[in-house]
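1. Below is the structure, and that's it, no one-letter string:
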């Protein structure tokens, strides 16, 4: 074997231990870093699993505290007099264990003026007997005849919070009245009421 090759092999044998000794701490640091990162990934995965479980538990607890409900209905063919009267309504049953209710109701009434003279139509939403603001519109222009069968529609809304509930039911209604002259029963007369309720313990 040529002398140069032998010298090179000898040099390598002498250098390799020194190189390995120099690299050993670096390799150790890399191995430790990999082990730490692997442990951190396991910890992060565990934390994510725990967080997912906590979110599910919280959602279940919220579901136990809150119970949403909604309903709507319509009616037609009724007459409207000067005395306020409900023309459509929905009834809600209070779930067992719930003591409060957040309620929003809205409705619309369409009416034909059959009185032969102009008049006002008043509409309001009534929640468990408590009235919201009354909206008004004129059915038939005061300055224009004839007034008979002039048709108008008007909407109203109301919100309320009921407390101290313990079972039972309550209603959400749309009520209407005229300003004096009655509007007779008509297929044109119609009403719609919709309500959303959130029951709370």
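-> Arrived safely. Predicted, not measured: the structure shown is a model, and the values here were computed from it.
2. hey, let's count contacts and neighbours off CA atoms from now on
-> OK.
3. and the residue sitting nearest the centre point of the chain, which of the three is it?
-> What sits nearest the mean C-alpha location of the chain, by C-alpha atoms, centre = their mean, is residue 68, with 8.6 Å. The three-state label given to residue 68 by DSSP: H, G, I helix; E, B strand; the rest coil is strand.
4. Residue 51 too?
-> Assigned by three-state DSSP, the conformation of residue 51 is helix.
5. Please report how far it lies from residue 59.
-> 12 Å (C-alpha to C-alpha, to the nearest Å).
6. Could you do residue 112 as well?
-> Counting by C-alpha to C-alpha, the gap from residue 112 to residue 59 is 50 Å.
7. which one of those two has more residues nearby?
-> residue 112 (25 against 12; other C-alpha atoms under 10 Å).
8. If we ignore the residues flanking it in sequence, what's nearest residue 69?
-> Counting by C-alpha to C-alpha, 6 or more residues apart in numbering, residue 197 is the residue found nearest to residue 69 once chain neighbours are left out, at 5.1 Å.
9. distance of the one you found from residue 88?
-> The value you get for residue 197 to residue 88, if C-alpha to C-alpha is used, is 17 Å.
10. higher neighbour count, these two?
-> Comparing residue 197 with residue 88 by other C-alpha under 10 Å, the one with more neighbours is residue 88, at 25 against 20.
11. mind listing what that one touches?
-> Neighbour list for residue 88: 73-75, 173-175, 191-193 [criterion: C-alpha atoms under 8 Å, 6 or more residues apart in numbering].
12. follow-up on the earlier one: hmm, the residue nearest to the centre of the chain is touching residue 104, no?
-> No. Look at residue 68 against residue 104 with C-alpha atoms under 8 Å: they stay out of range, at 11.8 Å.
13. Point me to the helix or strand that includes the residue nearest to residue 69.
-> strand 190-200 (DSSP states H and E).
14. Check which helices and strands that strand sits against.
-> Contacts defined by 3 or more C-alpha pairs under 8 Å, 6 or more residues apart in numbering; DSSP states H and E place strand 190-200 against strand 66-76, strand 85-93, strand 100-113, strand 169-178.
15. In addition, the following structure is provided for comparison:
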């Protein structure tokens, strides 16, 4: 069974902990790297070219880790804009959370993912994450934002968090693919002129 970390589950590193860690205990910043035996392989004279350029990520580096953060950003909607289809923004009616995904590197040194919300009780303190890529893919970004959301909220029980984490991430990725394909379809339909 997978275990979903929460902000209040912090345990000290094994060298500093005076209580023995059990098999179900979660320890932040534990070493997950495994040693891989070296492979004896000779390089070929002809370079191999990839036909699929989407698989090539020029921003990744196996030896370097990049730090990025997730944080809540509060938004405010004026009262006369909370009626009708804008009911989603009314903080007394429901709490809204919008994930901002980054598809290009920002001008700043650190990448920051934001979760926009109308819930003023959510802490805006950022949580740092490590990545081997300067620009993480959307699945990784959504996973870290969901982790941040689930670790800071107090309404959804942990069993439901564990049960629906992958489903929610999958549905968000499907929605993202739908929006991107709709944008591409609309862009290409405006670029094509029909003549008869």
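-> Ah, there it is. Worth saying up front: this structure is predicted, and the values here are computed from it rather than measured.
16. Could I get the TM-score for this pair?
-> Overlay of the two chains. TM-score (TM-score structural alignment, normalised by the length of the second structure): 0.22; 69 aligned residues with a C-alpha RMSD of 5.5 Å.
17. The helices and strands packed on strand 190-200 of the first structure into a markdown table, with extra columns for distance to residue 24 of the first structure?
-> A markdown table is the format used below for these (distance: least, C-alpha to C-alpha, whole Å):
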| stretch | distance to residue 24 of the first structure |
| --- | --- |
| strand 66-76 | 62 |
| strand 85-93 | 76 |
| strand 100-113 | 70 |
| strand 169-178 | 80 |
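18. Let me know the distance separating residue 147 of the second structure from residue 99 of the second structure.
-> 12 Å.
19. Hmm, I typed the wrong one, I wanted residue 171 of the second structure.
-> Counting by C-alpha to C-alpha, the gap from residue 171 of the second structure to residue 99 of the second structure is 13 Å.
20. Skipping adjacent residues, who's closest to residue 70 of the second structure in space?
-> Spatial nearest neighbour of residue 70 of the second structure, excluding adjacent residues (C-alpha to C-alpha, 6+ apart): residue 113 at 4.6 Å.
21. so that neighbour touches residue 71, yeah?
-> Yes. Using C-alpha under 8 Å, residue 113 of the second structure makes contact with residue 71 at a distance of 6.6 Å.
22. how about the nearest residue to the residue nearest to the centre of the first structure, chain neighbours excluded?
-> residue 198 (4.3 Å).
23. go on, residue 102 of the first structure?
-> That would be residue 161: by C-alpha to C-alpha, 6+ apart, it lies 4.7 Å from residue 102 of the first structure.
24. and for residue 68 and residue 104 of the first structure, which residues touch both?
-> The contact lists of residue 68 of the first structure and residue 104 share 196-197, where a contact means C-alpha under 8 Å, 6+ apart.
25. and the helix or strand encompassing residue 116 of the second structure, what does it pack onto?
-> If you go by DSSP H and E, residue 116 of the second structure is part of strand 111-117. If contacts are counted by 3+ C-alpha pairs under 8 Å, 6+ apart, strand 111-117 of the second structure sits against strand 66-74, strand 97-99, helix 138-152.
26. quick one: the helix or strand containing residue 186 of the second structure to helix 138-152, angle?
-> According to DSSP H and E, residue 186 of the second structure maps onto helix 158-191. Interaxial angle of helix 158-191 of the second structure relative to helix 138-152 (axes from the mean of the first three to the mean of the last three C-alpha atoms, to 10 degrees): 140 degrees.
27. other SSEs contacting helix 158-191 of the second structure?
-> Partner elements for helix 158-191 of the second structure (3+ C-alpha pairs under 8 Å, 6+ apart): helix 138-152.
28. Buried residues, whichever strand or helix holds residue 130 of the second structure. List them.
-> In this assignment (DSSP H and E), residue 130 of the second structure forms part of strand 127-131. Within strand 127-131 of the second structure, the residues scored as buried using 16 or more other C-alpha atoms under 10 Å are 127, 131.
29. could you say what helices and strands the strand or helix carrying residue 43 of the first structure packs with?
-> For residue 43 of the first structure, the element it lies in under DSSP H and E is helix 3-65. Applying 3+ C-alpha pairs under 8 Å, 6+ apart, we find helix 3-65 of the first structure packed against no helix or strand.
30. From the chain's centroid, how far away is that helix?
-> 47 Å (C-alpha atoms, centre = their mean, to the nearest Å).
31. Of all the helices and strands packed on strand 190-200 of the first structure, which one is nearest residue 4 of the first structure?
-> Checking these against residue 4 of the first structure by C-alpha to C-alpha gives strand 66-76 as the closest, at 88.2 Å.
32. For the closest one, name the packing helices and strands.
-> On a contact count with 3+ C-alpha pairs under 8 Å, 6+ apart, strand 66-76 of the first structure meets strand 85-93, strand 190-200.
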